Each structure stands twice: as structure tokens, then as C-alpha cells.
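S.K.: Structure of the sequence below:
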Amino acid sequence: MKKSIVMMTVAVASAVSVQAADVSAYVDFASAYVFRGVTLNNGLVMQPGLEASGFAVPEEYGSVAVGIWGNYDINNIRDNTGKETGDFSRIDYYVSYSLPVDAMDVSVGYIEYTYPNGGTSDKELNLTLGSALGTNGLYASFGINYGVGGEIDDTWYIQPALSYETDISDALFASAGVSVGYVVDGDTTGFNDATASLGLDYALNDNWSVSAGLTYIAQLDEAVLNDDDYDVAVVGTVGVGCDF
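M.R.: Sure thing, here's the model as predicted:
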């Protein structure tokens, strides 16, 4: 499985680099794997990704980006089912389209969550609205995600967020952010989780950068995000990325 994923990623990178103006590749190592408040692995994981954007689309028509992201379980501590560690537990494929709107940032997208170890893939549509708040580095966004297939079918996940970015030096950048997640899933409706994060990015040169981050995840309503799913409250990450 690991070899096939690597070969597929290399093939995607080779194909898109010819047609796209911007390609970014990155890999993060995280102390746990938490998705929308749910702890899927409270052990060490590796999370690589690849995104291509800047395709030959006239600027007046907006822009398109495609990407792939995966979670690789290095230590699968939470799973007591006997499943071997050292496998990709999830691989996402996504495409997004940024609309040519001047008043704010508007993007629509589609993402498919696949599970190489078994299970039906989940499919989701998303809409994100965002805007800078002045010129001081503050940015507000509002994301709407709607499941159109798999176990998340007809499920809404709504996430307003506020972030801040600043330059510490020519090469060092700091960021902070907060978000709240609201779930609508049949009879289960309410505030799910909240996050607060801090991050640092250091540019090694024009292409390569390293990063570190810390995220706190809060359980807002145990009737929505139950105690069995909420396990890890703090996740630390380190990563390296390349733009080419």
C-alpha cells in the first residue's frame, strides 16, 4: 500500500507540474490525528499532501486547485482492534474553484475521503467565504460543508473561523487562529468542537520552509461530540514544505 501511494503521488506531481504554475508539496508529523474534534489516532502520525494551482485559466474566470492529502499511522495507539500500524488510514482527493469576486474570497469545492484499510468513501461539497479585516493581518472565514455520500451523507459541518498572520522577520512568520464547529446530523445538532492554534513558519529559501504548530481542541457539547470520540485535547505538529 505504501509503495502504491508514493508512486501515485509522484505520478500526480509529474502530471500537474507541466500544466500548473504552482505546485506545493508538504509533510507534517503530528502527535495525534484529530478530525473535527474526533480523535482517530492518539499516536504519532505522518500527514503528507500535494496541491497544484494556477492552471491555464484566464484570471477573470477565477482559479482552480486540485490536491491529495493522506494520514499515515506511525503509532496507532487508540485502535485496539489489532490492526497493524504503518498504514495509510485515510487519503483525500479534492478540487476547489475560487470565484472571481472582488468583495470577498469565495470558493466552492468537492472532497472525497477514502479509507485504504476498508470502508465506504465519504463525499462532501464545501463553500467557503472569507475576507481580510483591514490590513493588520486579521482574516475571517465561514465554511459550510455538506456530505453527499458515505457515512456523512446529509450531514452539515459549519465552521466560522478567525485567523491572524504577521511577519516576525523576512524569513519567520507567525500565525494564530480560532474556530468553532457546528454539526447538523439528523437528530444530533449543536456545537461540536472549538479550536485555538498557534504556528510558526520559517522560510529556508525561496522554495523550502519548515513549520511548527500547536492546536488545542475543546469539546463543546458531549451530546454532539461524545466522550468516546473526544480523547486528545492538544496536538503538536512539525513539518516541511516545498513550493515549485
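
S.K.: alpha carbons only for contacts and neighbour counts from here, please
M.R.: Fine.

S.K.: the strands in this structure, which residues?
M.R.: 22-30, 33-35, 38-41, 45-53, 63-73, 87-98, 105-114, 122-132, 138-149, 156-167, 172-185, 188-203, 208-219, 234-243 (DSSP state E).

S.K.: buried ones in the third one?
M.R.: Of the residues in strand 38-41, those scored as buried under the neighbour-count criterion (16 or more other Cα atoms under 10 Å) are 38, 39, 40, 41.

S.K.: Tabulate the strands of the chain in CSV, adding columns for distance to residue 8.
M.R.: Shown next, in CSV, are the strands of the chain (distance: least, Cα to Cα, whole Å):
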stretch, distance to residue 8
strand 22-30, 14
strand 33-35, 23
strand 38-41, 24
strand 45-53, 11
strand 63-73, 10
strand 87-98, 12
strand 105-114, 14
strand 122-132, 20
strand 138-149, 24
strand 156-167, 30
strand 172-185, 32
strand 188-203, 28
strand 208-219, 23
strand 234-243, 18
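
S.K.: can you tell which of the ones you listed is closest to residue 4?
M.R.: Closest to residue 4 of these, according to Cα to Cα: strand 87-98, at 10.8 Å.

S.K.: With adjacent residues omitted, what lies nearest to the residue sitting nearest the centre point of the chain?
M.R.: Per Cα atoms, centre = their mean, the C-alpha nearest to the average position across the chain is that of residue 69, at 8.0 Å. Nearest in space to residue 69, with sequence neighbours left out and distances taken as Cα to Cα, 6 or more residues apart in numbering, is residue 49 at 4.2 Å.

S.K.: To check against the first, give me the structure of this:
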Amino acid sequence: MKRMILAMALMGLLASGTAWAAEAEATLDLNSAYVWRGITFNNGWVVQPGLDVTTGGFGINVWGNFDLDDYNDTLDKNNFSEVDITLSYSFAIERLEIGVGLIEYLFPAGGAGTRELFVGLGLPLFGGLSAAWNFYYDVDEVHSYYTEVSLAYVMALMAGLEMEVGAKAGFAGKDFALAYSAAATDGGFYDYGFSLGLSYSVTDALNLGAAVHYVNTLDKDVLPRADIANGIYGLDTEWVAGLTISYSF
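M.R.: Alright, predicted model coming up:
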């Protein structure tokens, strides 16, 4: 809780100080499930608010998951089950975009928090096509890594309306796989997914969006199917649909 209060105070300082020339964006997502790196944390409806403040390449983000449904009696609805605080720095070398940072994972409803260091690379290829690679290493509870590669294609459909098509695949270390599922036996190719989204700019500051995501496992020994009744997390939900609203200020 102290970390979250500190993060909110820093965001307020960055967003309000004109000398920082900070930019801020508030987001609110409504999703039919909460799936993270192929793992289902809730197969029911969730609300996920976020606030992002950036200045001079430095950024801080606070994001939360609020469960509207419970998940087979493993969590209670109408509670925040997770709050993430991300500190980052991004810069560019010619066309290559580079980001590094720290993610603090907090679980207000119970469970040990943890933290990850990350590095990410992004490269526009041609037209609206871009590629990205992200690497995460848990330095607290898990002491292992997860990495993913992705492609995204953005196309303008009409004034203010864009469509984005994406694809990703993940790879995990053995200790990461074992930490997140009691049924995992090895590390290796983890999850893959596809997405299709629409985004409409109502004004320069206000955006509305809708998206659908498909996710599945690349190796059931690494990312097994979930058996929540027996306390085993893993792949349980393959399709996720959501709506989003964002406001920049």
C-alpha cells in the first residue's frame, strides 16, 4: 500500500508540474475475462483502470484489476485483486524504440507480491506493420523469465477510426512456468495469441475502442490447462472481448 501511495503522489507531481512538461492518460477497460500471458486469473467480467504519466522519456503507470465476477470461489467479486506499478524509461536509436523498467505486482486481496525488470524493443517495419520483443525477469519471488515477440498492423479505415491486427508468442523459463501452475513440468514455448481491435478518436483527447483476443498454449507441459477446483491455474479462457475508453490530458 505504501508503494501505491508513493506512486500516485509521483504521478500527481509529474502531471501537475508544468516545468516537467508531462503528459498523462487515464484508461478504463471492461473485459469479459482477465488473462495474463495465457494464464486465466478470472474467466468472468473485470474492470481495469489505469493512469499513465510520462515526461522526458520517464514514465510511471498504475494499473488495477477489479473483479466483477468471482472465479470458482478462488477470489471474491467486487474487489481489487491486483494493482501493478510500473516505472520506465524509453528512448530511440534511429527507428528502434527501446524501453526499460520495473514492474511491482501487488495483490490486495491476498498473495505474495513480486517484481520484474523488463526491457523492450519496438521497430516499425513498413506501412502500418511493426514488430516488438519484450523480456521480463522476476527478481523477487520467481527468479525466472518470460519473453515474447509480437507483430502488429494498424490501418486507418476512415477519419478517426483505426483497425489493429496483432499476433504474439511467448517463451518462459522453467521456474516461471512452475511458479504459475502446479501442473507445469518444464519451461519452453508458452502461449500464443491473436487480436483484432478498433479505435475511434472522438476528440484529440478522448478515444473509444473495442477488441477481441484469442489465446492458447504452445506446450501443455509448460502452460497446462487450468483445473481451478483442484487449485491448478493455467489456460482456462481462450476468448476475451473488451471495451476501452481513454482520455489524455
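
S.K.: Superposed, what's their TM-score?
M.R.: Scored by TM-score structural alignment, normalised by the length of the first structure, the superposition of the two chains gives a TM-score of 0.88; 228 aligned residues with a Cα RMSD of 2.0 Å.

S.K.: what comes up buried for the biggest helix by length in the second structure?
M.R.: If you go by DSSP state H, the second structure has its longest helix at helix 2-16. Within helix 2-16 of the second structure, the residues that count as buried by 16+ other Cα under 10 Å are 7, 8, 11, 14, 15.

S.K.: who's in contact with the first one?
M.R.: With Cα atoms under 8 Å, 6 or more residues apart in numbering as the criterion, the residues that contact residue 7 of the second structure are 60, 62, 85.

S.K.: hang on, residue 140 of the first structure packs against residue 134?
M.R.: No: contact criterion Cα atoms under 8 Å: residue 140 of the first structure and residue 134 do not qualify, at 10.6 Å.

S.K.: Who has more neighbours out of the two?
M.R.: residue 140 (17 against 8; other Cα atoms under 10 Å).

S.K.: How about the more buried one, nearest residue that isn't a chain neighbour?
M.R.: That would be residue 162: by Cα to Cα, 6+ apart, it lies 4.5 Å from residue 140 of the first structure.

S.K.: Show me what that neighbour lines up with in the second structure.
M.R.: Residue 162 of the first structure maps onto residue 151 in the second structure, with residues paired by TM-score structural alignment.

S.K.: Run a quick neighbour tally on that match.
M.R.: Neighbours of residue 151 of the second structure (other Cα under 10 Å): 19.

S.K.: Can you give me the separation between it and residue 193 of the second structure?
M.R.: 11 Å (Cα to Cα, to the nearest Å).

S.K.: Likewise for residue 123 of the second structure?
M.R.: Distance from residue 123 of the second structure to residue 193 of the second structure, by Cα to Cα: 20 Å.

S.K.: who's in contact with the counterpart of residue 239 of the second structure in the first structure?
M.R.: Using TM-score structural alignment, the partner of residue 239 of the second structure in the first structure is residue 234. For residue 234 of the first structure, the contacting residues are 214, 215, 216, 217, by Cα under 8 Å, 6+ apart.

S.K.: switch the cut-off to 7 Å
M.R.: By Cα atoms under 7 Å, 6 or more residues apart in numbering, the contact list for residue 234 of the first structure reads 215, 216, 217.

S.K.: roughly how far apart are the counterpart of the first one in the second structure and residue 190 of the second structure?
M.R.: Looking back up the chat, that one is residue 215 of the first structure. Alignment note: residue 215 of the first structure maps to residue 213 in the second structure; criterion TM-score structural alignment. Distance, residue 213 of the second structure to residue 190 of the second structure, using Cα to Cα: 17 Å.

S.K.: Comparing those two, which shows the higher neighbour count?
M.R.: Legend: neighbour count by other Cα under 10 Å for residue 213 of the second structure and residue 190, higher for residue 190 (25 against 18).

S.K.: gap between the counterpart of the more buried one in the first structure and residue 7 of the first structure?
M.R.: By TM-score structural alignment, residue 190 of the second structure lines up with residue 192 in the first structure. Residue 192 of the first structure is 37 Å from residue 7 of the first structure, where distance means Cα to Cα.

S.K.: Could you do residue 181 of the first structure as well?
M.R.: Distance from residue 181 of the first structure to residue 7 of the first structure, by Cα to Cα: 35 Å.

S.K.: so what sits against both of residue 151 and residue 193 of the second structure?
M.R.: 167, 168.

S.K.: Residue 178 of the second structure falls within a strand, correct?
M.R.: No: according to DSSP: H, G, I helix; E, B strand; the rest coil, the state of residue 178 of the second structure is helix, so it is not within a strand.

S.K.: quick one: it and residue 42 of the second structure, what's the gap?
M.R.: For residue 178 of the second structure, the distance to residue 42 of the second structure - Cα to Cα - is 19 Å.

S.K.: that older thread, among the buried residues of helix 2-16 of the second structure, list the two that are farthest apart in space.
M.R.: 7 and 15 (12.1 Å).

S.K.: hmm, back to that, ok, of the contacts of residue 7 of the second structure, which one's closest to residue 91 of the second structure?
M.R.: For the contacts of residue 7 of the second structure, the nearest to residue 91 of the second structure is residue 60 (14.8 Å; Cα to Cα).

S.K.: The closest one: neighbour count?
M.R.: That count, for residue 60 of the second structure with other Cα under 10 Å as the rule, works out to 23.

S.K.: After alignment, which residue of the first structure pairs with it?
M.R.: Residue 60 of the second structure maps onto residue 66 in the first structure, by TM-score structural alignment.
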